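J.: sequence plus predicted model, see below.
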Amino acid sequence: MGQPDFELVIGDKNWSSWSLRPWLAMKVAGIPFREIEIRLRQEDTKAQALRHSPSGFIPVLKWQGNAIWDSLAISETLADLFPEKKLWPEDPVARAMARSAAAEMHSGFPDLRRDMSMDIVSRLPGEGHSEGALANARRVVELWGSLRARFGRAAAGDQGFLFGHFTIADAMYAPVVTRFRTYGVDVSKLGDNDGTARAYMDLMLGLPAVLEWEEGARKQMAARTA
């Protein structure tokens, strides 16, 4: 078997939520790639990133001599290159809603990002529960519930994802699922009256690709402290 056509440059798996998103999309879709890791929070992190990324930020997808930066742009590129993977829903309305949900995650929820940053290996119940972060979390729970009710449960062969089958929208919200676990967010107190959000979290946390990412995070953090 030859070398994969794609190289994905990512940051530390414990912290890099933006790296998790395209990595997870590629893993679940079965798109082969070579992984290049850059250690974050180091004096030379920016210099290392600039070797791969014109923006100096990661993740970056390297493909045919091109560097595609930004998680959402990478995911859109993959959806264009592999339409058979159905990384967006096929129905135009569902696809528009999936893009809206992904874009909201991409540009929104600033308090949640700041106060409950991704930390895969830690368990910090109660920390980061600022008013703004919990308001953001409540919106996430509302969004998950509405998408599952309108699209997920109505999809043929519903697998429990936001739109029935795994899409980029799920990849975009995967880091939020880990945040809720890390910081002990009780979704039942944020509007999850029927358990939809809890069931979605359990599904996402049990995905083999998510478990693989978590194992990588644990190994990296152990190596840092060795």
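T.: Received it, and whenever you're ready, just let me know what you need.
J.: use CA for all of it now, contacts and neighbours both
T.: Will do.
J.: which other helices and strands contact whichever helix or strand D80 is part of?
T.: Assigning secondary structure by DSSP states H and E places D80 in helix 71-81. Packing partners of helix 71-81 (3 or more Cα pairs under 8 Å, 6 or more residues apart in numbering; DSSP states H and E): helix 17-29, strand 60-63.
J.: contacting residues around the shortest one?
T.: By Cα atoms under 8 Å, 6 or more residues apart in numbering, the list of residues contacting strand 60-63 from outside reads 5-10, 52-53, 67-71, 74.
J.: now that strand, how far from the centre of its chain.
T.: Mean-position distance between strand 60-63 and its chain equals 17 Å (Cα atoms, centre = their mean, to the nearest Å).
J.: also stretch 50-67?
T.: 19 Å.
J.: make sure E212 is indeed in a helix.
T.: Yes. Assignment of E212 by DSSP: H, G, I helix; E, B strand; the rest coil places it within a helix.
J.: in a markdown table: the helices and strands packed on helix 71-81, plus distance to R95.
T.: Shown next, in a markdown table, are the helices and strands packed on helix 71-81 (distance: least, Cα to Cα, whole Å):
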| stretch | distance to R95 |
| --- | --- |
| helix 17-29 | 16 |
| strand 60-63 | 23 |
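J.: and the ones you listed: which comes nearest G216?
T.: Nearest of those to G216, taken as Cα to Cα: helix 17-29 at 11.4 Å.
J.: alongside the first one, take a look at this:
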Amino acid sequence: MTEATLLISSKNYSSWSLRGYLLAKLSGIDFAEERVSPDDPRAKEELLMRTSSILVPCLLHGDVTVWDTLAIAEYLNELFPEALMLPTDKVARARCRSISGEMHSGFAALRSSLPMNLRFRKPGFTVWSSAQADIDRITTIWTDCLTTWKGPFLFGRRPTIADAMYAPVVARFLSYDVAVGPVCQDYCDTIMKWGPMKEWVADSREEPQEIIELDLDF
């Protein structure tokens, strides 16, 4: 019998569900996935990209129910400290929490202009200036971390909570043909080759197209 259940929504469209999945994989917890229909109110808000304060993903663990990706991250880190979901160094740990929080609460223009769609490819996509400002900030964060902690993940050789938080951004950059410098491109390649990310992307290919594709020619 599995130890926990992770409620998720669409694997193709749901950036927050992807974060929850990567966090669970990072922790090593034994879990089963349970998919919530896009028609369920818990998932609909997320798929419409209206808010980050949603109830999917949600981790069910015994008599504990945890929603919100950062809450799930902190809960799993407490349960499995040996998984090193946060860096061991105090300075790195503080930075990891800071940039994870920034991803959690910020980058609204990027979210609305470049919604996650793993099946989507748009060569030469025109990025609006507001979304470009978010992209510039994200690549600055990545470059700083990769330069300081030497990669290939943001805080060194092992993936952390921050990598789980930024992985959907990597997928967005790939979908919308966002050009980044060589340091950030190496990081994007690392994330897309990360085992749990590859599993999620492969599963997304098998998912029925249950919601109408968004018109992205704006």
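T.: Right, received. Where do you want to start? Model, not experiment: these values are computed from the prediction.
J.: so the helix or strand just after the helix holding D80 of structure 1 aligns onto which residues of structure 2?
T.: On the C-terminal side of helix 71-81 of structure 1, the closest following helix or strand by DSSP H and E is helix 92-107. Residues 90-105 of structure 2 are matched to helix 92-107 of structure 1 when aligned by TM-score structural alignment.
J.: have a look at how far, on average, that stretch is from structure 1.
T.: Superposing on structure 1 places stretch 90-105 of structure 2 at an average distance of 0.4 Å from its equivalents, by mean Cα distance after the TM-score superposition for structure 1.
J.: what lines up with L143 of structure 1 in structure 2?
T.: Using TM-score structural alignment, the partner of L143 of structure 1 in structure 2 is I141.
J.: for its match, which non-adjacent residue is closest in space?
T.: I99 (7.5 Å; Cα to Cα, 6 or more residues apart in numbering).
J.: pull up the gap between the one you found and I161 of structure 2, please.
T.: Here the criterion is Cα to Cα, to the nearest Å. By it, I99 of structure 2 lies 10 Å from I161 of structure 2.
J.: hmm, back to that, what's the closest of the helices and strands packed on helix 71-81 of structure 1 to L78 of structure 1?
T.: The minimum distance between L78 of structure 1 and those falls on helix 17-29, with 8.0 Å, by Cα to Cα.
J.: same for that closest one, what does it pack against?
T.: strand 6-10, helix 71-81, helix 168-182, helix 208-225.
J.: and the third one, what does it pack against?
T.: By that I understand helix 168-182 of structure 1. Judged by 3+ Cα pairs under 8 Å, 6+ apart, helix 168-182 of structure 1 is in contact with helix 17-29, helix 92-107, helix 196-205.
J.: just say which of these is most tucked in.
T.: Ranked by mean neighbour count, these are led by helix 17-29 with a mean of 22 (mean count of other Cα atoms under 10 Å).
J.: now the angle from that helix to strand 6-10?
T.: Here the directions of helix 17-29 of structure 1 and strand 6-10 differ by 150 degrees (axes from the mean of the first three to the mean of the last three Cα atoms, to 10 degrees).
J.: equivalent range in structure 2 for the helix or strand following helix 17-29 of structure 1?
T.: Using DSSP H and E, the helix or strand that follows helix 17-29 of structure 1 towards the C-terminus is strand 34-37. Strand 34-37 of structure 1 lines up with residues 32-35 of structure 2 when matched by TM-score structural alignment.
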